[in-house]
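Peer 1: below are the sequence and a predicted model for it; my questions follow.
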Amino acid sequence: MKIGLGADHNAFDMKENIKEHILELGHNVSDYGCYSYDEVDYPGVAFEVCNDINKQKIDRGILICGTGIGMAISADKIPGIRAALCHDTYSAERAQKSNNAQVLTMGAKIIGIEIAKQVVETYLKSTFTGGNSARKVQQIIDKEKESLKREECRNEEIIE
């Protein structure tokens, strides 16, 4: 799998460790930054990773900031993306198996690197199983499409 990996300055060390771990697991990594301890705003990193998922340049994304919350909120603003904040292996497994989440987010100030590696490994080994979950994920997709159509109609009304 090709994994997009991104972080802000609060998670630079964890990102570097996770990058090595993903490579050890046999996956490809596209590093979206940050590339140092210099301050970086996380939304831009999240938007870039998620846009590339939608363009099918990468298969999944892993985004890390201080808590993981900001990355999750940012990622979920991109239409078509389902991001899951996970700090344990069970949540990481369910993010994929039950929710078909293309993006995993974590907080570098919440969990340590070894736990983060386990979370990432579990997430990457898990696959969407469908079943009852497929119906629920489809409801989310349908709601998003409905909201996008409403927004398009509002924009057309403003232009006229």
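Peer 2: It's in. Residues are numbered from 1 along each chain as shown.
Peer 1: every contact and neighbour count from this point should use C-alpha atoms.
Peer 2: Noted.
Peer 1: around residue 122, how many other residues sit close by?
Peer 2: For residue 122, the neighbour count with other C-alpha atoms under 10 Å is 19.
Peer 1: what do you get for residue 103?
Peer 2: Count around residue 103 with other C-alpha under 10 Å applied: 29.
Peer 1: how near is it to residue 136?
Peer 2: 18 Å (C-alpha to C-alpha, to the nearest Å).
Peer 1: one more: residue 99?
Peer 2: Applying C-alpha to C-alpha to residue 99 and residue 136 gives a distance of 8 Å.
Peer 1: looking at the two, which has the bigger crowd around it?
Peer 2: Counted by other C-alpha under 10 Å, residue 99 and residue 136 do not tie: residue 99 has more neighbours, with 22 against 14.
Peer 1: for comparison:
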Amino acid sequence: MRIAIASDHAAVELKADLREHLIELGHEVADLGPETADRVDYPDFGYKLASVVADGTAQFGVALCGSGIGISIAVNREPGCRCALVSEPLSAALAREHNDANVIAMGARLTGVDMAKACLDAFLSTDFGGGRHAGRVEKLSHPAL
């Protein structure tokens, strides 16, 4: 799979760890930055990530910032993205199974690297359940339905 990953300055180290983890798992990774811990604005990187997921350049996205909250809000401004902020593997799996999330968000100041890897693994190994969830997911991108 092709997976895009982006962060703000607070999550540069976690981004590097998760990028390497994804590569070890055999995924193609598009690192959208930043490269250093110099201060940046998370919306800029959230919007960049959302763009490549929404247009299909990447199948999934990984969004990281200090808390995971700000960047997840930025990603969710794109109607083609369903970004779920998670902190443990069950919520990561349910985000895929029930909500067909295509972006996972985590907070580097709140989630350790081992837990972040476990969340990412659960997210990527879970398929969307469809069925009763499909109509609800459709409404996330088309509220008038």
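Peer 2: In hand now; what should we look at? In this text, all values refer to a predicted model and were calculated from it rather than measured experimentally.
Peer 1: and residue 15 of the first structure? What does it align with in the second structure?
Peer 2: If you follow residue 15 of the first structure across to the second structure using TM-score structural alignment, you land on residue 15.
Peer 1: the host helix or strand of that match vs the first structure, average offset?
Peer 2: According to DSSP states H and E, residue 15 of the second structure maps onto helix 12-24. Taking mean C-alpha distance after the TM-score superposition for the first structure, the mean distance separating helix 12-24 of the second structure from the aligned residues in the first structure is 0.5 Å.
Peer 1: quick one: list the elements packing against that helix.
Peer 2: Applying 3 or more C-alpha pairs under 8 Å, 6 or more residues apart in numbering; DSSP states H and E, one finds that helix 12-24 of the second structure contacts strand 2-7, strand 28-31, helix 113-124.
Peer 1: which of the ones you listed sits most buried?
Peer 2: Mean neighbour count (mean count of other C-alpha atoms under 10 Å) peaks for strand 2-7 among these, with a mean of 26.
Peer 1: what lies in contact with that one?
Peer 2: With contact meaning C-alpha atoms under 8 Å, 6 or more residues apart in numbering, strand 2-7 of the second structure is reached by 15, 19, 27-34, 42, 45-46, 49, 52-53, 57-65, 71.
Peer 1: average offset between that strand and the first structure?
Peer 2: Strand 2-7 of the second structure sits 0.4 Å off on average (mean C-alpha distance after the TM-score superposition for the first structure).
Peer 1: mind listing the helices for the first structure?
Peer 2: Here the first structure has its helices, by DSSP state H, at 12-24, 42-54, 69-75, 89-97, 113-125, 132-159.
Peer 1: distance between the fifth one and the chain's centre?
Peer 2: To tie it back to what came earlier, the one meant is helix 113-125 of the first structure. Helix 113-125 of the first structure sits 14 Å away from the centroid of its parent chain (C-alpha atoms, centre = their mean, to the nearest Å).
Peer 1: give me the mean distance between it and the second structure.
Peer 2: Averaged out, helix 113-125 of the first structure is 0.6 Å away (mean C-alpha distance after the TM-score superposition for the first structure).
Peer 1: for residue 151 of the first structure, see how far away the residue positioned nearest the centre of the first structure is.
Peer 2: A centroid search over the first structure (C-alpha atoms, centre = their mean) returns residue 103, at 2.2 Å, as the residue closest to the centre. The gap separating residue 103 of the first structure from residue 151 of the first structure is 25 Å, by C-alpha to C-alpha.
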